[in-house]
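[1] prediction below, plus the sequence it came from.
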Amino acid sequence: MFKTLKNAWGIPDLRKKILFTLFIIMVFRFGAVIPVPFLNVTALKGLMNTVDKTGSALSYLDMLSGGAFANGTLFAMSVTPYINSSIIMQLLTVAIPALERLSKEGEEGRKKIATYTRYVTVLLGLIQGTAYFFYLRNSSYQGTPITKYTKGWEEVFAAFVIIMVFTAGTALMMWLGEQINQHGIGNGISILLFSGIVARMPHTINLLGQYLQAANQDATSYGKYYFFVPLFVVLFLVVIWVIVFMNDAERRIPVQYAKRMVGRKMYGGQSSHIPIKVGMSGVMPIIFASSILSIPSTIQLFLGKRVLTGFWKSFFDAFSTTGLLYSLVYFLLIIMFAYFYVAIQYNPIEMANNLRQNNGTIPGIRPGKPTSDYISRILSKITLIGALFLAVIALLPIGFGAFTGMHNMSIGGTSILILVGVALETVKQMESQMMMRHYKGFLD
């Protein structure tokens, strides 16, 4: 990876793209520290430090935003509205025939869908910003309100400004991601998400230092952290290795092409394969599941610090990120969405028809329905392995927190999966751009 970056830096065009991408990341990080008006930043930090220790969904949102969410800054909503918007449009493209036809119209159709995605992103940013404002309005830290104005027209004006700034930050982040796609190295939204997660690493290192410091001060009560902190570091490295390994893992279905005469030339007769990646759905099932499970937390944001009893208290406690029901539903949703995502991306019948049209067959399998059934069985098995892998990675930090009591770690399995996936995909894009420029020998 470092060799690829070094070689890319030596190419003037790619060097300009890398510098432009770094500039956009700097703009993103500046926006992530500019506070929204009419908020008591000191009280907000105290409140979010308390929330961070609970390991709730708010901690997850703060991790994705690179700390901007906890500080109530311009980019507090991060790329979450855009990701959710993309998910919604993908689902609607499958469910609504008009959108499905639009997606098959080539570049113009994709541009229209991208426009709809932008509109939905701004709408989701408005909803999420409103929910966050009501949470801040109904919260306080040691008796100090988070919002500076709590009565009369001043409160109405402050609410309007805060919500609009959050929404504008969402639109601006979406625009920054598109600029990286057009003028940078690509993967715009993923790059911003990557930089936000990386920005939280110093916070994680600081937390590990605090645990070790607590163990030094009171070894009787906190001596266990002498073992748990190195264990966290080892698991972090092991998870990275496993993700890299699974990212390249694939099942190859052998294909034999029949010989055919075209004029005086003979074509075909060679052997090939259909590669099916184990992690074909990427991190999308985890994002799908997290988006659905964040609905109870969003409702709780609107309720603020209101005291809940009876059914609603049990409901929100069950769907807290440290609850057993949350983990079980999270596991099942990841498995379900992994199969769903593969179902909308791969069509075994279409694959079998393409093989038949190109005079290709799978050895030992008859063309037509037997071939599509065979491909379906392979996809089902591979999807199950990939889904279980994603579920284990996603639930590992929850299990680690329950076992060690270290619930407030910013870097979990999902964030590592995003970091490694974005890094590998970006390097591949840079390699392909170097090959397009015919710089022979750079990738040897």
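    In hand now; what should we look at?
[2] could you use CA atoms for every contact and neighbour count after this?
    OK.
[3] a helix runs through V307, doesn't it?
    No: assessed with DSSP: H, G, I helix; E, B strand; the rest coil, V307 is coil; it does not lie in a helix.
[4] can you give me the neighbour number for it?
    Counted with other C-alpha atoms under 10 Å, residues neighbouring V307 total 8.
[5] what about it, distance to Y211?
    Using C-alpha to C-alpha, to the nearest Å, V307 is found at 32 Å from Y211.
[6] go on, F331?
    29 Å.
[7] what are the boundaries of the helices in the stretch 301-444 of the chain?
    Counting by DSSP state H, counting those that start in this stretch, the stretch 301-444 of the chain has helices at residues 310-318, 324-345, 348-357, 369-404, 413-436.
[8] dump these to a markdown table, plus distance to P230 and mean neighbour count.
    A markdown table is the format used below for the helices of the stretch 301-444 of the chain (distance: least, C-alpha to C-alpha, whole Å; neighbours: other C-alpha atoms under 10 Å):
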| stretch | distance to P230 | mean neighbour count |
| --- | --- | --- |
| helix 310-318 | 31 | 13 |
| helix 324-345 | 25 | 18 |
| helix 348-357 | 46 | 16 |
| helix 369-404 | 12 | 18 |
| helix 413-436 | 17 | 18 |
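[9] try it against this one:
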Amino acid sequence: MLSAFTNCLKIPELRQRIFLTLALLFVARVGAMIPLPGLNPKPLHDFFAAQKGVGGTLVNMYNMFTGGAFLKGAIFGLGIMPYISASIIMQLLGAVVPSLSRLQQEGDIGRQKLSQYTRYMTIAICIVQAVLLVMALTNYPGRLFSGFDVATYGPIVITGHNAFLITSTIFLTAGSVILMWLGEQITQRGIGNGISLLITIGILSGFPAAVSQMVTLFSTPIGSESASISTPQALLMVILLIGVIGAMVAMTQAQRKIPVQYAKRIVGRKVYGGQSSFLPLKVNYSGVMPVIFASAILMFPQQILAYIGAATGINFFIQFASYLSQGSTAYYVLFGTLILGFSYFWVSIMFKPVQIADDLKKNGGYIPGVRPGLPTAKFLDFVMTRLTLAGSIFLTTIALFPDLLYFAYRIPYSVALFFGGTGTLITVGVILDTMRQVETYLIQRHYDGFLKKGRSRSSMRSSDTFDTSELKSLGLLWWTLGIIFSIGIIAWILQNI
């Protein structure tokens, strides 16, 4: 496994892509530390420091996705979520607007136009969110952040309100546009999906503080007023953590193998075909995208309603926003429904059973017991429908597991996020996806990869060797998370010396 990291540096193209990705992610983290001109982040920091362990709020969820930039009042405070919201809206419009549907079928040119429309919509969403956020911070911080008192913590805005509104709107919009550009550059010239990596690095930035809180939780004497965990409970939590991470990796790697048989063809004196193969269908075909989409959809309307309610004081908007807040029954019902819907929506866009059936037919392949052509397409669609249901149920269960720990067992929310949840689910999925892309570069150049051996060595193995790719991927995941945790803890210690 360590040799795979060394092999990454031996390939010039892969080395350049990795360094470029790390550099762009570093730029994203720097932007999350730069505060808006005229804003004092200390009152917000002191307010939420006094409420450690409290979860189930829009602010905590949004702050997690922005990597802490939201509560720091940084120029990247809106994060990448406006771009994700715009992408969702464009994909939904593509299913109902004929002109957009035609663009989706025009290849690269159509996708470029759709990407441009998505960027324009992102800017519009950023402007709306930035204006509402700045107005709420300036005039109604106590309504936006429940329990915040200006007399106790001090004013958040320390400059003229009109000037702050204009400059902050420009900086927040520009910050999201820069993040959008960074994500696109990582996708095109780096390694992995840029947008997902930006979200992941933001989520991981909050893990050192959660580790510190977990250590404090373990060291708290039993019977004190604050929550405490005994040694047996701590061991059970560690075992539970390993089990949850292992389940995520197993479900991400799980697939249904559809047997495929190729007919024999005689060309001259040679016989082609006749071999058996299989068609892999992933159980979690959509990955973490349904969770990201569902979170963005629930955040955006609640954010707008909360801002409007804070600005106008109308109880209807405030109460309606509370119905959609994390911790309410309506939130969990909508969240699970959206994950299920987006799972099938993503599969309907990305999975093409008719095209797969045609390709099999052209190459002389068929599924035993199923006629080639349209019956094969219907069979593949039927199998994928059942697999998607299982995958979406798993995604919903893992995403809501931290809320169960928090509300049922009163484990601090930042600690409960270790045991699943949207953040951990995205982190595991993105790390595995990025790892597979690096694996492709290594295997193509005959190097040992993270999951498999290079082709020059694989031929030396017998065909009945036990495949340990899932165990190796789990080990690599722990290595990666361990390195990130170590760096984060060192950075946290240096900041608090």
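    That came through, no problem. What you see is a predicted model; the values in this text were computed from it and never measured.
[10] quick check: buried residues in stretch 245-257 of the first structure?
    246-247, 249, 255-257 (16 or more other C-alpha atoms under 10 Å).
[11] could I get the contacting residues of the residue in the second structure that N358 of the first structure lines up against?
    Counting by TM-score structural alignment, N358 of the first structure corresponds to N363 in the second structure. Applying C-alpha atoms under 8 Å, 6 or more residues apart in numbering to N363 of the second structure gives the contacts Y262.
[12] surely T170 of the first structure meets T73?
    No: with contacts counted by C-alpha atoms under 8 Å, T170 of the first structure stays clear of T73, the gap being 11.2 Å.
[13] OK, contacts around the aligned residue in the first structure for A399 of the second structure?
    Per TM-score structural alignment, the equivalent position to A399 of the second structure in the first structure is A394. Residues in contact with A394 of the first structure (C-alpha under 8 Å, 6+ apart) are 286, 412-414.
[14] spatially nearest residue to F38 of the first structure, not counting backbone neighbours?
    K148 (5.4 Å; C-alpha to C-alpha, 6 or more residues apart in numbering).
[15] do you know how far the equivalent of the one you found over in the second structure is from V383 of the second structure?
    Superposed on the second structure with TM-score structural alignment, K148 of the first structure falls opposite I158. Per C-alpha to C-alpha, I158 of the second structure is found 59 Å from V383 of the second structure.
[16] which stretches in the stretch 51-200 of the first structure count as strands?
    For the stretch 51-200 of the first structure, strands defined by DSSP state E, counting those that start in this stretch occupy the ranges 140-141, 144-145.
[17] what is the first one packed up against?
    Packed against strand 140-141 of the first structure by the contact rule (3 or more C-alpha pairs under 8 Å, 6 or more residues apart in numbering; DSSP states H and E) you find helix 41-52.
[18] and the helix it packs on, what other elements does it pack with?
    Checking 3+ C-alpha pairs under 8 Å, 6+ apart, helix 41-52 of the first structure ends up next to helix 57-64, helix 68-71, strand 140-141.
[19] what lines up against A377 of the second structure once you look at the first structure?
    Match for A377 of the second structure (TM-score structural alignment): S372.
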